[in-house]
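Peer 1: Got a sequence here, can you build the structure:
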Amino acid sequence: MSVTTDTRPFSAALRASTLQVHDRANYSPYMRALLGGELTQEGYTRLAIQYYFVYGALEAASDAMAGHPVGGEFVFDELRRLPHLEQDLAHLVGPEWRSTISPLASTQAYVSRIREAASWAGGYVAHHYTRYLGDIAGGQAIRRTLEKNYDVAEAGAHFYHFDGIGSAPRFRDAYRAKLDNAPWDEAERARVIDEALVAFECNVAVFDELALRLDEVRVAE
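Peer 2: Predicted coordinates for the structure are as follows:
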């Protein structure tokens, strides 16, 4: 029996392997409602709160990975979202936001998975890729929706501003080149893909839990 080796650049294989679950996230009931302008500003705020916990875990992992010969290649200070989320939540929730927010059960599971996966460079990169490249690309649709439908522009939407990276297409190309050049053999690349799929599933789970209470934050007709 012959074994077929995937000859695509790793970044292309990773993208193709996660496309289906990526689409599930984009077309989840919560995201459809958000992008359709169907929610109140509180409906978006609930997502921003969950991101605060997710990015707290991910950026703590970045701090720990900074000196790693492989994982450290994916640590970019200009990508950090936590300071932006802190600004957004101060605006969206109020000055006492830290004492009033809490993670959903799905978010707690997501945070635990990030902490577990970040014990190895490939796992860290899988979660890093899943979050940041999505925010730089597809996240801009959310930014435009916030401006148009939710009266949220600068204050409240800093999370989606990536001014520090320069050209977004060039940054994404450079990031994909790092994925392609990472010194992983075929088995390790398969592990990274598997963990990226888990990361997307964690994200979908958060959207699904947010969707359970959509009726509370729908715009009244």
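Peer 1: hey, let's count contacts and neighbours off CA atoms from now on
Peer 2: Fine.
Peer 1: who's in contact with Asp208?
Peer 2: 28-30 (Cα atoms under 8 Å, 6 or more residues apart in numbering).
Peer 1: How about the strand or helix carrying it, which residues are buried there?
Peer 2: Following DSSP states H and E, the helix or strand that holds Asp208 is helix 186-211. Using 16 or more other Cα atoms under 10 Å as the test for burial, helix 186-211 gives 189-190, 192-208, 210-211.
Peer 1: Stretch 87-97 now?
Peer 2: 87-89, 91-93.
Peer 1: Out of these, which is nearest to Tyr52?
Peer 2: Leu89 (8.7 Å; Cα to Cα).
Peer 1: right, and the helix or strand after the helix or strand hosting the closest one?
Peer 2: Using DSSP H and E, Leu89 sits in helix 82-92. Sequence-wise, the next helix or strand downstream of helix 82-92 (DSSP H and E) is helix 105-117.
Peer 1: what helices or strands is that next one leaning on?
Peer 2: Other elements packing on helix 105-117 under the criterion 3 or more Cα pairs under 8 Å, 6 or more residues apart in numbering; DSSP states H and E are helix 41-65, helix 121-136, helix 186-211.
Peer 1: Throw these into CSV and include distance to Asp6, thanks.
Peer 2: Shown next, in CSV, are the helices and strands packed on helix 105-117 (distance: least, Cα to Cα, whole Å):
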stretch, distance to Asp6
helix 41-65, 28
helix 121-136, 18
helix 186-211, 9
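Peer 1: Another for comparison:
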Amino acid sequence: MTDDVDTVAEGGLDTEWGAIPGADEIRRIGLSNALREVTAPLHRRAERAGVISDIVRGRSSRSAYALLLRNLHLVYAEIERGLERHRASPAVRLIVLPEVYRADAIARDLETLYGSAEAADAVPVLPEGTAYAEAVRASAEGDGVRLIGHAYTRYLGDLSGGQTVSQVLAKTLGLDAGARNLYRFAGIDGLDAFKQRYRDAIDRAAFETDRPDAILAEGMRAFRFNIALFWAVQDAVGGASEPSGEPAPPPV
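Peer 2: Have a look, this model is predicted:
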């Protein structure tokens, strides 16, 4: 994505999903609060989308979950590569917290689910997964602040609702801990305290960039890419949910 995907409106950005607050308002209410508010409708849609809806309702399959992880692995790898690239950036450095990184954890899950790392690598990535990863890579261009929108969407999701997903996977698919590393944060003592620390870091980042509104726009895009991927995985392997007419993600 380039910056001209969003047009500047008075007091903030005007996106295809509606107007979002300007920089001063974002800093006043807190960037993490602003992200939660502007992405709330998309968040609800994501929870009801494709394979995620099937998983939460206990109606998914091992193959569907494995395919979801195969696609998300590329996404996390791009997020973490971008964060490391910008670890000296005044804004991005605040959320460069390796203890929350998930790419290596997902790689271990994939090895368990597919039988070997080689077998996992041989599974084709869906076009929606490729588009999502490419969007993350594009967000790392320039000063990299748009990466914060992607980090917020994925990491806080894993630390929050992901814990419930992990329990459901154990109960309904019989997945042991070796296939649920994505949701295990062994290096973090107290998930609630860490989540607050992470939100505080995001709030501080808004004061280190003149484009916190661009972070909000990227967070919205991240949810749209997730929704598209969730439906694509379900379509690829078959699932219980009915299509909801979700629109395709915006162009990269």
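Peer 1: Just the buried residues of stretch 50-60 of the first structure, please?
Peer 2: By neighbour count on 16+ other Cα under 10 Å, the buried set for stretch 50-60 of the first structure is 50-59.
Peer 1: Translate Val100 of the second structure into the numbering of the first structure.
Peer 2: Applying TM-score structural alignment, one finds that Val100 of the second structure aligns to Leu79 in the first structure.
Peer 1: Check the mean deviation of the helix holding Leu89 of the first structure from the second structure.
Peer 2: When the second structure is overlaid, helix 82-92 of the first structure sits 1.0 Å from its aligned residues on average, using mean Cα distance after the TM-score superposition for the first structure.
Peer 1: Figure out how far that helix is from the centre of its chain.
Peer 2: With Cα atoms, centre = their mean, to the nearest Å as the basis, helix 82-92 of the first structure stands 16 Å off its chain's centre.
Peer 1: In the second structure, what sits opposite Ser17 of the first structure in the alignment?
Peer 2: Match for Ser17 of the first structure (TM-score structural alignment): Val38.
Peer 1: can you confirm its match is in a strand?
Peer 2: No - looking at Val38 of the second structure with DSSP: H, G, I helix; E, B strand; the rest coil, it is helix, so not inside a strand.
Peer 1: my guess is it meets Met220, correct?
Peer 2: Yes - with contact defined as Cα atoms under 8 Å, Val38 of the second structure counts as touching Met220 (7.4 Å).
Peer 1: Show the contacting residues for the residue positioned nearest the centre of the first structure.
Peer 2: For the first structure, the residue sitting closest to the mean C-alpha position, by Cα atoms, centre = their mean, is Arg131 at 2.5 Å. Residues near Arg131 of the first structure by Cα under 8 Å, 6+ apart: none.
Peer 1: and if you look at Gly58 of the second structure?
Peer 2: Counted by Cα under 8 Å, 6+ apart, Gly58 of the second structure has contacts 168-169, 172.
Peer 1: go again using 6 Å as the cut-off
Peer 2: Thr172 (Cα atoms under 6 Å, 6 or more residues apart in numbering).
Peer 1: That one in helix, strand or coil?
Peer 2: Gly58 of the second structure ends up coil, using three-state DSSP.
Peer 1: mind checking how far the counterpart of it in the first structure is from Gly138 of the first structure?
Peer 2: Here Gly58 of the second structure is matched to Gly37 in the first structure, going by TM-score structural alignment. For Gly37 of the first structure, the distance to Gly138 of the first structure equals 16 Å [Cα to Cα, to the nearest Å].
Peer 1: got it, and Leu146 of the first structure?
Peer 2: 13 Å.
Peer 1: And for Leu19 of the first structure?
Peer 2: From Leu19 of the first structure to Gly138 of the first structure the distance is 13 Å (Cα to Cα).
Peer 1: for Gly72 of the first structure, same thing?
Peer 2: For Gly72 of the first structure, the distance to Gly138 of the first structure - Cα to Cα - is 25 Å.
Peer 1: Looking at the two, which has the bigger crowd around it?
Peer 2: The neighbour count for Gly72 of the first structure versus Gly138, taken as other Cα atoms under 10 Å, is higher for Gly72 (17 against 12).
Peer 1: Near the residue lying closest to that one once chain neighbours are set aside, how many residues? Count them for me, please.
Peer 2: Among residues not flanking Gly72 of the first structure along the chain, Ala66 sits closest, at 4.4 Å (Cα to Cα, 6 or more residues apart in numbering). Residues near Ala66 of the first structure, counting by other Cα under 10 Å, number 15.
Peer 1: Need the counterpart of Ala66 of the first structure in the second structure.
Peer 2: In the second structure, Ala66 of the first structure lands on Arg87 (TM-score structural alignment).
Peer 1: doesn't Arg93 make contact with that match?
Peer 2: Yes - counting by Cα atoms under 6 Å, Arg93 is a contact partner of Arg87 of the second structure at 4.4 Å.
Peer 1: Return the residues in contact with His127 of the first structure.
Peer 2: For His127 of the first structure, the contact set (Cα under 6 Å, 6+ apart) comprises Ala199.
Peer 1: Give the equivalent position in the second structure for it.
Peer 2: Checking with TM-score structural alignment, His127 of the first structure has His150 as its match.
Peer 1: Would you mind measuring from that match to Thr164 of the second structure?
Peer 2: Counting by Cα to Cα, the gap from His150 of the second structure to Thr164 of the second structure is 21 Å.
Peer 1: returning to that earlier point: how much does the helix holding Asp208 of the first structure stray from the second structure?
Peer 2: So helix 186-211 of the first structure averages 1.5 Å relative to the second structure (mean Cα distance after the TM-score superposition for the first structure).
Peer 1: Stretch 10-17 of the first structure against the second structure, how far on average?
Peer 2: Averaged out, stretch 10-17 of the first structure is 1.2 Å away (mean Cα distance after the TM-score superposition for the first structure).
Peer 1: Counting neighbours, what do you get for Glu141 of the second structure?
Peer 2: 16.
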